[in-house]
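[1] Sequence first, then the predicted structure, then my questions.
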Amino acid sequence: MIVTRFAPSPNGSLHLGHAYSAVVAHDLARETGGRFLLRIEDIDGPRSRPELAEEFRRDLEWLGLEWEEVPAQSIRLASYEAAAHELLERGYLYPCTCTRAEIEALEPRLGSQGVVYPGTCKGRLLDPDKPAALRLDVDRAMADCGELSWDDALAGRQLADPREAGDVVIVRKDAPASYHLAATLDDAADGVTLVTRGYDLFPATSIHRLLQALLGLPVPRWHHHGLLLDDSGQKLAKRRGSPSLADRRRGGENGLLLAEQLRLRKFPAGISLASA
């Protein structure tokens, strides 16, 4: 049975790109009699706004989607702490006090997920009074795990390449877990068998596959769909003020019709789909 999920963060209203992602995940599950889950990813500190979770539910109802809601991330903190402690005890994590500005000053290389951390704090004596993140020692982890692969429903079999992203943050200075750790643990706990998300997260899957190997977690399939772009060629995003689903809903737009148009890839003027 296919189990998919839609996992928005309540740090801004949903937009058309979220609607497309939710419809894709919902339909992939329902086509096979599977389950479509809603998970609220609410551990982004003060940026997480509880009232937006209810707005998300109303948006999904407006689109005509049906779901099962699973526990939000804010009540899963113990599982993140336990996994991070295990990885730290086994020598796969190391503390890092570097700020973003300090890293950028070193002129590090750029990878598919942005700046690649150059390993400055690895093996360094650190100041216990400075806040520290925990980073994954990818070379050590890969040496123990060996070659790993994963399967994408659209792109086929992939050889995992975690080194391309460098030693990513696993526990943030300002949050109990990074996206990499929390999403990987949550998908395993929720029994997700098909991780459906935008193609912009394709490179992150190698890190998630490595974490699954280190923590003995089940390995799902992935489905990285294309992204909706605005008329400037940029993906729709909360931070760029893309029109919200809530505004469309309150303005009287027909959500059922909108969902059907998304299924048919008939998008509003100025919106296009970038193929994966």
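    Yep, that arrived.
[2] use CA for all of it now, contacts and neighbours both
    Fine.
[3] quick one: buried residues of stretch 166-180?
    Neighbour-count burial for stretch 166-180, with 16 or more other CA atoms under 10 Å as criterion, is recorded at 166-173, 176-180.
[4] Show the residue spans covered by the helices in the protein.
    16-30, 50-62, 77-89, 100-105, 138-145, 179-189, 204-215, 245-250, 255-263 (DSSP state H).
[5] can you tell me which of these comes nearest to His223?
    Proximity to His223, assessed across the helices of the chain by CA to CA, is greatest for helix 16-30 (8.9 Å).
[6] Next up, the contacts around the nearest residue to Leu63 once chain neighbours are set aside.
    In space, and not counting its chain neighbours, Leu63 is closest to Gly255: 4.5 Å by CA to CA, 6 or more residues apart in numbering. Going by CA atoms under 8 Å, 6 or more residues apart in numbering, Gly255 touches 62-64, 249.
[7] Likewise for Thr184?
    By CA under 8 Å, 6+ apart, the neighbours of Thr184 are 208, 211-212.
[8] now it: how far from Ala82?
    14 Å (CA to CA, to the nearest Å).
[9] got it, and Leu88?
    With distances defined as CA to CA, the gap from Leu88 to Ala82 amounts to 10 Å.
[10] Between those two, which is the more surrounded one?
    For Leu88 versus Ala82, neighbours defined as other CA atoms under 10 Å are more numerous around Leu88 (17 against 11).
[11] What's the local residue count around Ser244?
    Residues near Ser244, counting by other CA under 10 Å, number 19.
[12] Now do the contacts for the residue nearest to it when sequence neighbours are not counted.
    Here the nearest residue to Ser244 in space, its sequence neighbours aside, is His15; by CA to CA, 6+ apart that works out to 4.4 Å. The contact partners of His15, taken as CA under 8 Å, 6+ apart, are 236-238, 242-245.
[13] Okay, one more to line up with it:
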Amino acid sequence: MSDTVPSLYRGRFAPSPTGRLHAGSLVAALGSWLLARHHDGTWLVRVDDLDPPREVPGVAQQQLATLAAFGLVSDEPVIWQSKRHDAYADALARLLDDGSAFECRCSRSDLAAVGGIHRTCVASDRTRPPAVRLRVPDGTRIAFHDGLQGEVVQDVDREVGDVVLRRADGYWAYQLAVVVDDAAQGITDIVRGADLLDSTPRQILLQRALGVPTPQYLHLPLIVDAQGEKLSKSMAALPIDDDAPLPALRAAWEVLGQPPGATAGLSTVDAVLQAMTREFRPDRLPKVSSVTFAAAHNKGVAGAV
């Protein structure tokens, strides 16, 4: 397979149904939507529902309803990862067959002495159900250019180790599912929060192992609270209000570094999004890894969440 992506821009937003969408979610969704529109491309929504123990019943539908209330609707039918087990199994079988992946019975406690970084199997219980890991050779270094954060380099062998693809409890790991689905959907550009920047090198490594294209990446600043905590882990992560989308849309627009006057006087979601599409400039995106919740509060996000 080619290691280059098609020229037609295809982006996506892929929330996990672990809670209602909050201000940080909206910034990531709006940012990815705006970049897709800026490039006359396609914007997709995918539900990353592969971790049942962490999922909240009914939240996935609530997330889709919230996106619709904000005018952010997938250009193609929504994909649910929970319906794609066969695709992940096929990819895993290929990696096992060619030796790129291997079974591992090491527990977290087995790897505690090495900081959780797996370089060789040291399982104390050989009867434990196995996980499956991607083999990361010594000296594996991945470098890529992020569209906002610049040059990123990671020594995957030393900083991450052999990557889990299927967990010991049988659930698919995020890294495998996201790579398989991005390739299947023809995603050319991945726009998401900077909390996932560290995951990108291992995804690139897995893309190479599977022979699928590597998209372009752009990691937006992460919205954090005054203590520097990601909103999904913070009491500040109150859900945004589906019944009053305009204040939150305008706040997210400003957090993305865009001029507040662009939507002045507009009173409908459609009109605001049309204005944002016209006025959006990627070169205004803030080149920082995070924005504090206090700063977002000053821009009105707190009043909208």
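    That came through, no problem. Please read these numbers as outputs of a predicted model, since none were measured by experiment.
[14] can you list the helices of the first structure in a markdown table and add distance to Glu41 of the first structure?
    A markdown table is the format used below for those (distance: least, CA to CA, whole Å):
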| stretch | distance to Glu41 of the first structure |
| --- | --- |
| helix 16-30 | 14 |
| helix 50-62 | 9 |
| helix 77-89 | 11 |
| helix 100-105 | 24 |
| helix 138-145 | 25 |
| helix 179-189 | 9 |
| helix 204-215 | 17 |
| helix 245-250 | 18 |
| helix 255-263 | 23 |
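[15] Show me the one of these that comes nearest Phe36 of the first structure.
    Between Phe36 of the first structure and the helices of the first structure, the tightest spacing by CA to CA is seen for helix 16-30, at 5.4 Å.
[16] in the second structure, what residues pair with the closest one?
    On the second structure, the counterpart of helix 16-30 of the first structure by TM-score structural alignment is residues 23-37.
[17] check the fit of that stretch onto the first structure and give the mean distance.
    Taken against the first structure, stretch 23-37 of the second structure registers an average deviation of 0.6 Å after superposition, with mean CA distance after the TM-score superposition for the first structure.
[18] where do the strands sit along the second structure?
    With DSSP state E as the criterion, the second structure has strands at 10-13, 42-47, 79-80, 101-104, 131-134, 141-146, 150-155, 163-166, 189-193, 216-220, 222-224, 290-292.
[19] among those strands, which is the most enclosed?
    When you average the neighbours per residue for each of the strands of the second structure (mean count of other CA atoms under 10 Å), strand 222-224 leads with a mean of 27.
[20] against the first structure, where does that one fall?
    So strand 222-224 of the second structure is aligned with residues 227-229, judged by TM-score structural alignment.
[21] can you list contacts of that stretch?
    Under CA under 8 Å, 6+ apart, the answer for stretch 227-229 of the first structure is 16-17, 198-200, 235-236, 271-276.
[22] Going by distance to Val70 of the first structure, which of these wins?
    Each of the contacts of stretch 227-229 of the first structure was scored against Val70 of the first structure by CA to CA, and Gly198 proved nearest at 20.9 Å.
[23] what do we get in the second structure for the closest one?
    Counting by TM-score structural alignment, Gly198 of the first structure corresponds to Gly193 in the second structure.
[24] With Leu87 of the first structure instead?
    In the second structure, Leu87 of the first structure lands on Leu95 (TM-score structural alignment).
[25] Correct me if wrong: that match contacts Leu210.
    Yes. In this structure Leu95 of the second structure lies within contact range of Leu210 using CA atoms under 8 Å: 7.3 Å.
[26] the more surrounded of those two?
    Between Leu95 of the second structure and Leu210, counted using other CA under 10 Å, the more crowded position is Leu95 (21 against 18).
[27] check contacts around that one.
    Residues counted as contacts of Leu95 of the second structure (CA under 8 Å, 6+ apart) are 101, 134, 209-210.
[28] How much space separates whatever residue of the first structure lines up with Trp80 of the second structure from Val169 of the first structure?
    Under the alignment (TM-score structural alignment), Trp80 of the second structure pairs with Ala72 of the first structure. Remark: distance between Ala72 of the first structure and Val169 of the first structure (CA to CA) = 21 Å.
[29] before we move on, what about Arg39 of the first structure?
    Here the criterion is CA to CA. By it, Arg39 of the first structure lies 22 Å from Val169 of the first structure.
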